[in-house]
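Student: Got a predicted structure plus its sequence, pasted below:
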Amino acid sequence: MNWISNYVRPKINSLFSRREVPENLWTKCPECGTMLFHRELSDNLNVCSSCDHHMPISPRARFQALFDGGTFVEVPVPAPIADPLQFRDQKKYPDRLKAAQRDTGEPEAMLVAEGEIGRTPIVAACQDARFMIGSMGMFVGNAFLAGCERAVEQKRPFVVFTAAGGARMQEGILSLMQMPRTTIGVQMLREAGLPYIVVMTDPTTGGVSASYAMLGDINMAEPNALICFAGPRVIEQTIREKLPEGFQRAEYLLDHGMLDRVTPRGRMREELITITRMLLGMPPAVVGDLPAPEGGGDLPQEAGPDTPASEPQG
C-alpha cells in the first residue's frame, strides 16, 4: 500500500478542491442585491425579505398560494393556429414558443383555473411574465374568454392577475384583435352581474393595460408594479422632459385615482377573499377550516344571522 498515493494525496486534494454548489440554491434580489436562499424565497412567495421587492412568480405557484389548500382545476383553453403569419425575425416564431415552453414548463403565457378562496368559488387567470414577457397573443385572448365563459356558466367571480409587455408582435394584427375580444368578455361578466377583479403585477403594459387590465370592478396592484401603455423611457424621449419620481408605478397610480388598492403579495389572498365576498353580498369569511360549500358550481348560500352554525347550509 502506497501511503502517500492512497491517503496523503486524496486528503490534500479534498482540502483544496472546489466543491460544486448548485446555482439554483440562491437568488440575488435585483433591487437590493441580497442573496436569498431559494426555499426562503419560495416560502415568501418570491418577495425579497430584505427590501420587499416583488419578483416574478409563476401562475401555478401563485394559484397554490391563492386557492384553499393549494387545490385548483385548470380550465381548458382552445388552441389557436400555431404560426398564422409565418413570422420570423432572428428566430422563427415556433422556435421562440418552444424555448419559452421549455423554460417555463407551460404551454403559453396565461393559465386559467377554478377553485375556492376562503370557501368562495372563483375563476382565476394569471399571466406568466417569464413566457415572452407575458405578451398577449391569440392564446391569451382565448384563455381570457374561456375564463369569462366559465365564470358566467358557474356564476362565479373572475379574478385576473396581469403581467405583460403588451401585444405579441409575432402575431401582428391578430394579437391586437384580442383587445376588443377581451373587452367583450368583460362585458359578459357585467351583464351576468358577476364581479371582475384585476390584480396588476410588474409589468402590465401595452395592449393589456389598454384593454382588460383597466376594466375591473376593482383594480388592484402589487407594490411598485410598472403599469402603463408606453414605458417611461419612451415618454421621456418623446417629450424630452424628466418624469416625476415613481411615475407609472402602482403607488403613483393609486395616488392619482387609477387604482383602488396596492396590496403586498403576502396579504393578497385575504384581501381578495374580503373583496369577493363583499361584492357578492356575502358575510365575512369565518377563520378556520369550514366545510366545503354545497350546491355544485353555484355560489354557496350563506346562513343568515339567526341560523345556527350546526344547521346545514343550502
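Tutor: Received, thanks.
Student: okay, CA-based contacts and neighbour counts for the rest of this
Tutor: Noted.
Student: Tell me, how many residues neighbour Pro22?
Tutor: By other CA atoms under 10 Å, the residues close to Pro22 number 7.
Student: before we move on, what about the one 10 residues further on?
Tutor: Close neighbours of Cys32, defined as other CA under 10 Å, add up to 12.
Student: check contacts around it.
Tutor: Residues in contact with Cys32, defined by CA atoms under 8 Å, 6 or more residues apart in numbering, are Ser50, Cys51.
Student: Which helix or strand contains it?
Tutor: Assigned by DSSP states H and E, Cys32 falls within no helix or strand.
Student: Which residues does the helix or strand hosting Ser42 contact?
Tutor: Element membership of Ser42, judged by DSSP H and E, is helix 38-43. If you take CA under 8 Å, 6+ apart as the criterion, helix 38-43 is touched by Asn24, Leu25, Trp26, Thr27, Val47, Cys48, Ser49.
Student: Now do Gly165 against Gln90, distance only.
Tutor: If you measure Gly165 against Gln90 using CA to CA, to the nearest Å, the figure is 19 Å.
Student: ignore the last one, Arg249
Tutor: Taking CA to CA as the measure, Arg249 falls 32 Å from Gln90.
Student: Looking at the two, which is more packed in?
Tutor: Here Arg249 and Gln90 are compared on neighbour count by other CA under 10 Å; more neighbours surround Arg249, at 20 against 6.
Student: Excluding chain neighbours, give the residue nearest to the more buried one in space.
Tutor: Leu226 (4.7 Å; CA to CA, 6 or more residues apart in numbering).
Student: show me what contacts that neighbour?
Tutor: Leu226 makes contact with Thr201, Asp202, Pro203, Thr204, Thr205, Gln248, Arg249, Ala250, according to CA under 8 Å, 6+ apart.
Student: this is the other structure I want to compare:
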Amino acid sequence: MNWITNYVRPRINSMLGRREVPDNLWIKCPETGEMVFHKDLEENKWVIPASGYHMKMPAKARLTDLFDGGVFESLPQPKVAQDPLKFRDSKKYIDRLKDSRLKTEQEDTILAGLGQVRGVKLVAVVHEFNFIGGSLGMAAGEAIVKACERAVAEKCPLVIFPASGGARMQEGILSLMQLPRTTVAVDMLKEAGLPYIVVLTNPTTGGVTASYAMLGDIHIAEPGAEIGFAGKRVIEQTLREKLPEGFQTAEYLLEHGMVDMVVNRHDLPDTLATLLKILMKTPAANDDSAEVLALAPVAASA
C-alpha cells in the first residue's frame, strides 16, 4: 500500500476542494487545432468561430435551433422488433442499443418534429450520428416513413438532415430493406406535390446516400461535409488511382453538380424558409422579396 498516494494525496485534495475536471469542457478544431470552450461552441451552433469548421450537431439541438422559438411537436418513435437477428460481434447488439440510448437519451437514431420555420409549417427529420453512427435500421426506416406520412397528412414539406455511415449491419437484410421503403415514402411526398429538401451534413455515406439522401427536390450541404457512397480509401484501392483533393466534400460536389447549394449552418433556417415559400408558391413578404428572387433560379433548376 502506497500511503502517499492512497492517503495523503486524497486528504490534501479534499482540504483544497480539488475536483475532477470533465474531459469535454474544451473542444479541439479538427482543422486548426484551436481549443474552444464547449459553451461557446454550443452558442455558435457547433461551428468553430475562427475557422468556420462545422462540428457534428446533436439531433435535439438541431431541431430546437431550426424551429421558430425552439417550439415543435415531437413525432413518436415507431415500435419495431429489437435485435431480430440476435446479432453479436465483439458485443451483443442489444447491449449496443442500450449503451447508445443511455448516451444520447434517444430511442434510436432518428428524431422527427413538426413545427414552423420562419412561419412555414414543415416536418423535419434529423439523424443522430452518436447513435451507432446514425446507421439506418428498421426503427430509423420506420420513423422516416411515418414522418413522410405525417407530412402528407399535414400537407406540408419535409426537410431531412442525414448524418450516417450507412445501413446498420447488425440488422442485415432487414436494414437494407429500409432503402426501398424510404424511397417509396419520398415518392409519396412527390405524388402529393409536397417539397422534399435534403440538407446533407457530415458525414452522409453508404446506403443512406444510395437512397433518400439523394432524392431531394433540392440538395443543400453544410460546408465541408463528407458526402459519398464508398469511402475515399476504398475507391482509391479499387481504382488504383489517387483521388482529387477535396474529393467527396460538399464544395467538390457543388462544383460537379451533385449539390445545389452549400449553406452555412447559421443561414439554414432563412434559406429553407425562402426555398419552401418558392416551392409552395407562398406570397413573399416585401422585406425578403429580393432574397426570394435571387434564389428562384436555384429552385427552378432543381
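Tutor: Happy to help now that I have it. Since we're looking at a predicted model, the values are computed, not measured.
Student: Tell me how the two chains score on TM-score.
Tutor: Once superposed, the chains reach a TM-score of 0.88 (TM-score structural alignment, normalised by the length of structure 2), with 277 aligned residues with a CA RMSD of 1.9 Å.
Student: circling back: tabulate the contacts of helix 38-43 of structure 1 (JSON lines), appending distance to Ile81 of structure 1, secondary structure and neighbour count.
Tutor: Output for those, formatted as JSON lines (distance: CA to CA, whole Å; DSSP: H, G, I helix; E, B strand; the rest coil; neighbours: other CA atoms under 10 Å):
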{"residue": "Asn24", "distance to Ile81 of structure 1": "35", "secondary structure": "helix", "neighbour count": "8"}
{"residue": "Leu25", "distance to Ile81 of structure 1": "39", "secondary structure": "helix", "neighbour count": "11"}
{"residue": "Trp26", "distance to Ile81 of structure 1": "39", "secondary structure": "strand", "neighbour count": "16"}
{"residue": "Thr27", "distance to Ile81 of structure 1": "37", "secondary structure": "strand", "neighbour count": "16"}
{"residue": "Val47", "distance to Ile81 of structure 1": "36", "secondary structure": "strand", "neighbour count": "22"}
{"residue": "Cys48", "distance to Ile81 of structure 1": "39", "secondary structure": "coil", "neighbour count": "24"}
{"residue": "Ser49", "distance to Ile81 of structure 1": "42", "secondary structure": "coil", "neighbour count": "14"}
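Student: would you list every one of the strands in structure 2?
Tutor: Taking DSSP state E, the strands of structure 2 run over residues 26-28, 35-37, 72-74, 110-117, 120-127, 158-161, 196-200, 218-221, 261-262.
Student: So which elements touch the fourth one?
Tutor: Contacting strand 110-117 of structure 2 under the criterion 3 or more CA pairs under 8 Å, 6 or more residues apart in numbering; DSSP states H and E are the following elements: helix 59-66, strand 72-74, strand 120-127, helix 138-154, helix 268-279.
Student: and what of the second one?
Tutor: In this structure, strand 35-37 of structure 2 makes packing contacts with strand 26-28, judged by 3+ CA pairs under 8 Å, 6+ apart.
Student: what do you get for the third one?
Tutor: The elements that strand 72-74 of structure 2 packs onto, with contact taken as 3+ CA pairs under 8 Å, 6+ apart, are strand 110-117.
Student: mean shift of the strand it packs on relative to structure 1?
Tutor: Taking mean CA distance after the TM-score superposition for structure 1, the mean distance separating strand 110-117 of structure 2 from the aligned residues in structure 1 is 0.4 Å.
Student: Out of the strands of structure 2, which is closest to Gln82 of structure 2?
Tutor: Closest approach to Gln82 of structure 2 among those is made by strand 110-117 (15.5 Å; CA to CA).
Student: List the contacts of the closest one.
Tutor: With contact meaning CA under 8 Å, 6+ apart, strand 110-117 of structure 2 is reached by 59-60, 63, 66-68, 71-77, 121-128, 134, 140, 143-144, 147, 269-270, 272-273.
Student: now do 6 Å
Tutor: Contact with strand 110-117 of structure 2 is made by 67-68, 72-75, 121-127, 140, as judged by CA atoms under 6 Å, 6 or more residues apart in numbering.
Student: ok, now stretch 69-79 of structure 1?
Tutor: Contacts to stretch 69-79 of structure 1, defined as CA under 6 Å, 6+ apart, come from residues Gln64, Val112, Ala113, Glu114, Gly115, Ala143.
Student: what would those residues look like in JSON lines with neighbour count and distance to Cys32 of structure 1?
Tutor: JSON lines is the format used below for the contacts of stretch 69-79 of structure 1 (neighbours: other CA atoms under 10 Å; distance: CA to CA, whole Å):
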{"residue": "Gln64", "neighbour count": "13", "distance to Cys32 of structure 1": "27"}
{"residue": "Val112", "neighbour count": "28", "distance to Cys32 of structure 1": "33"}
{"residue": "Ala113", "neighbour count": "22", "distance to Cys32 of structure 1": "34"}
{"residue": "Glu114", "neighbour count": "25", "distance to Cys32 of structure 1": "36"}
{"residue": "Gly115", "neighbour count": "22", "distance to Cys32 of structure 1": "36"}
{"residue": "Ala143", "neighbour count": "25", "distance to Cys32 of structure 1": "35"}
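Student: from these, which is closest to Ala230 of structure 1?
Tutor: So of the contacts of stretch 69-79 of structure 1, ranked by how close each gets to Ala230 of structure 1 (CA to CA), first place is Ala143, at 24.5 Å.
Student: residues contacting the closest one?
Tutor: Residues touching Ala143 of structure 1, when contacts are defined by CA under 6 Å, 6+ apart, comprise Val77.
Student: quick one: contacts for Glu241 of structure 1?
Tutor: If you count contacts by CA under 6 Å, 6+ apart, then Glu241 of structure 1 has nothing around it.
Student: can we see that at 10 Å?
Tutor: Applying CA atoms under 10 Å, 6 or more residues apart in numbering, one finds that Glu241 of structure 1 lies in contact with Ile235.
Student: After alignment, which residue of structure 2 pairs with it?
Tutor: Counting by TM-score structural alignment, Glu241 of structure 1 corresponds to Glu241 in structure 2.
Student: if we can go back for a sec, among the contacts of Leu226 of structure 1, which one has the most neighbours?
Tutor: Neighbour-wise, these (other CA under 10 Å) top out at Thr204, 30 neighbours.
Student: Sweet, I'm off.
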